[in-house]
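1. With the sequence up front, the predicted model follows.
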Amino acid sequence: MCSITQISRIAIWQHIKKLQKLGYIIEAKRGVGYKLTQNPPDLLNLYEIEKLKHTTAVENIFFFENTTSTMDEAKKISENNKNLAHKSLIVALNQTQGRGRKNRHWLSFGENIYASYIYLPKNLMPQDGLFVMFAGCIAIVLALKQIGIDAKIKWPNDCLVSDKKIAGVLVDAKSDISSIDEIIIGFGVNINWADIPEETNATSVYEVTKKTTDRLFILDKIVQYLEALIKLIENKRKSNIIKLWRLYDTTLSRKVEIISDSKKIIGKASDIDEYGFLLVETQNGIQRIITSDSVRFL
């Protein structure tokens, strides 16, 4: 190794220690050298994430051990060089100011996935933003299905397992009156989070399976599905998105309490319309919910 790398044994030893600290299992044998015996069941770092360039359409990867939020980093990247931002994936191990819709704080601890994806669409209309949010939820559900997790979608942007939140999606779009110029899809998925406080009403892959799951595998699948689903929207095949959403929906036919614009609406979630807006049967007739502060099952 010294002759190949042209560095000293001490320098090699220091690099090996750094790799071991990252989680790689490396065996050392005096007079022989070092051997990578196996990768741990879950390893997320820049080197591993770079592999997604070979399996997805991702062109740029940005990795942070600690940041405020991947959405903040995505906006900085876009502002600095919009042309290079296209198909950029931003991943963080920890977020200090992770957020969901309506700027709600998103708990960002544990061995989870925190990521944002920048996409510069060619053919998306301003009203397509909700469908991109649906696409993010569907992508997560399909990815979790790969490991036997039966997740469902709660309108408009949550993924649930047994009515407990396992993931969420946030979409920020820049648009004019005729088209969306840029879209950032942020998503958080609870993977290897153990000992979840009951009051959070959250769950994780670990809590369901009782075993450690490879976050890179799930991240890879999410991005692959997300790219394919966005293409469907761009190609004016939103009906396919609605069909998939209905297949994994857990909102329709349930009694819900919705807070929207400081107004409480209680009724039965009956359907979504062609724009993805929720239709709720109330005592005063059908209410069309375009946006909401909260959606709660009763």
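-> Perfect, thanks for sending it. Keep in mind the model is a prediction, meaning the values are calculated, not measured.
2. contacts, neighbours, all on C-alpha from now
-> Will do.
3. The spatially closest residue to Ala57 that is not a sequence neighbour - how many residues pack around it?
-> Nearest residue to Ala57, sequence neighbours excluded (C-alpha to C-alpha, 6 or more residues apart in numbering): Lys87, at 7.0 Å. The tally of other residues near Lys87 (other C-alpha atoms under 10 Å) stands at 20.
4. Report the contact partners of Lys87.
-> The contact partners of Lys87, by C-alpha atoms under 8 Å, 6 or more residues apart in numbering, come to 57-60, 117-120.
5. please redo it, this time with the cut-off set to 7 Å
-> Contacts for Lys87 (C-alpha atoms under 7 Å, 6 or more residues apart in numbering) come out as 58-60, 117-119.
6. for Asn66, same thing?
-> 92-95.
7. For those, pick the one with the most neighbours.
-> When neighbours are taken as other C-alpha under 10 Å, the top entry among the contacts of Asn66 is Ala92 (24 neighbours).
8. Quickly note the distance from it to Lys211.
-> 22 Å (C-alpha to C-alpha, to the nearest Å).
9. What is the burial count for the closest residue to Asp150 other than its chain neighbours?
-> The shortest distance from Asp150 to any non-neighbouring residue, by C-alpha to C-alpha, 6+ apart, is to Val161 (6.6 Å). Using other C-alpha under 10 Å as the criterion, Val161 is surrounded by 20 other residues.
10. structure B:
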Amino acid sequence: MQNNTFPTLFVGRSIQKLAEVDSTNNYLKTMLSNYGPPANGTVIMADHQTAGRGQYGSKWSTPPGKNLTVSFYLKTDFLTVTEQFNLNKAVSLAVKDCLTYFSVEDCKVKWPNDIYIKNKKIAGILIENRIRGVHLRDSIIGIGLNVNQNDFHDLIYATSLLNIKKKETDLEEVLMILSQYLESRFFELKSQKNLDEDYFNSLFLFNQISTFNSKGEIFTGKIIGVDVDGKLLIDTESELRSFNIKEVTFVL
């Protein structure tokens, strides 16, 4: 474990760098199981993930050494189970903040866990919470951010900092900036600041007539928000509908 000199109080101050791992989230979960909790804010960073995962088991792959593949350990016992989507809001906004720092424009949070630039994905988030009673115990926050990858082959809806800025960016600098913004949003969350205004202003296709697919049903409507359970709220004019993760997809 390496001690860092990031200008943060705790996030990213302790980092373990791995050449290769199946998944940084899995690695952190094994650490928790075998050795107990690491220091709050600990980061696991890998040059290459062989079995990176997205939400609900979807696969996420990246070429070695090109992108930021990290997992953060955070103590989140101040959140109740019913408040856990607020953590998703805070993390999503932190990734957006980081990209904005690097002069990326038109950055949006695509519900529930992706970051988009216009119509292309630049980052994904996977949050896994441990629960104790009615509260969270702690959280593992996996973030994959496309930084220096140029060719995405058949993934036409993917992009990177390199594609946008036309130059490479140092991965450790990206991690440092991300750690700063994650810590800042974490403190806002802990102080019970309402993140809804920032989140909804950043939400992909918010309040725009858009097309969706729910189990083969194609319909149009406007995203008007997200409820306390993290369900997406879509106004179809005839009714207000709510959707859980995997129950609706965007037709772009």
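-> Cool, got the structure. Remember, predicted model here, so these are calculated numbers, not experimental data.
11. just checking, what residue in structure 2 corresponds to the residue nearest to Ala57 of structure 1?
-> The alignment partner of Lys87 of structure 1 in structure 2, by TM-score structural alignment, is Gly41.
12. Let me see the ranges of the helices in the stretch 151-252 of structure 2.
-> Using DSSP state H, counting those that start in this stretch, the helices of the stretch 151-252 of structure 2 run over 161-165, 171-190, 196-202.
13. Just send the ones you listed back as a markdown table, with distance to Ala94 of structure 2 and mean neighbour count too.
-> Converted to a markdown table, the helices of the stretch 151-252 of structure 2 look like this (distance: least, C-alpha to C-alpha, whole Å; neighbours: other C-alpha atoms under 10 Å):
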| stretch | distance to Ala94 of structure 2 | mean neighbour count |
| --- | --- | --- |
| helix 161-165 | 16 | 16 |
| helix 171-190 | 5 | 19 |
| helix 196-202 | 10 | 15 |
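14. out of these, nearest to Val228 of structure 2?
-> The minimum distance between Val228 of structure 2 and those falls on helix 196-202, with 10.5 Å, by C-alpha to C-alpha.
15. so the closest one aligns onto which residues of structure 1?
-> Using TM-score structural alignment, helix 196-202 of structure 2 pairs with 242-248 in structure 1.
16. ditto for stretch 169-177 of structure 2
-> Here stretch 169-177 of structure 2 aligns to structure 1 at residues 213-221, judged by TM-score structural alignment.
17. What's Ile272 of structure 1 aligned with over in structure 2?
-> By TM-score structural alignment, Ile272 of structure 1 lines up with Gly225.
18. any idea how far the closest residue to Ile266 of structure 1 other than its chain neighbours lies from Ile180 of structure 1?
-> Once flanking residues are discounted, Ile266 of structure 1 sits nearest to Glu257: 4.5 Å by C-alpha to C-alpha, 6+ apart. Distance, Glu257 of structure 1 to Ile180 of structure 1, using C-alpha to C-alpha: 31 Å.
19. And Leu126 of structure 2, how close does it get to Phe250 of structure 2?
-> Where Phe250 of structure 2 is concerned, Leu126 of structure 2 sits at a distance of 19 Å (C-alpha to C-alpha).
20. Count the residues that sit near Lys59 of structure 2.
-> By the criterion of other C-alpha under 10 Å, Lys59 of structure 2 has 11 neighbours.
21. next one: the one 5 residues further on
-> Applying other C-alpha under 10 Å, we find 16 other residues in the vicinity of Pro64 of structure 2.
22. Which residues are in contact with the aligned partner of Gln149 of structure 2 in structure 1?
-> In structure 1, the residue matched to Gln149 of structure 2 (TM-score structural alignment) is Trp193. Residues in contact with Trp193 of structure 1 (C-alpha under 7 Å, 6+ apart) are 110-112, 204, 206.
23. all strands of structure 2, in order?
-> Here structure 2 has its strands, by DSSP state E, at 2-3, 14-21, 43-49, 68-74, 107-110, 114-117, 120-132, 135-145, 209-214, 217-226, 232-235, 240-243, 249-250.
24. can you redo the ones you listed as a markdown table with distance to Phe186 of structure 2?
-> As requested, those are exported to a markdown table (distance: least, C-alpha to C-alpha, whole Å):
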| stretch | distance to Phe186 of structure 2 |
| --- | --- |
| strand 2-3 | 21 |
| strand 14-21 | 17 |
| strand 43-49 | 15 |
| strand 68-74 | 9 |
| strand 107-110 | 17 |
| strand 114-117 | 18 |
| strand 120-132 | 14 |
| strand 135-145 | 12 |
| strand 209-214 | 32 |
| strand 217-226 | 20 |
| strand 232-235 | 23 |
| strand 240-243 | 26 |
| strand 249-250 | 29 |
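25. Which one of these lies nearest to Leu203 of structure 2?
-> Across those, Leu203 of structure 2 has its closest neighbour in strand 107-110 (4.8 Å, C-alpha to C-alpha).
26. from the chain's centre, how far out does the closest one sit?
-> Remark: strand 107-110 of structure 2 is offset 10 Å from the chain centroid, using C-alpha atoms, centre = their mean, to the nearest Å.
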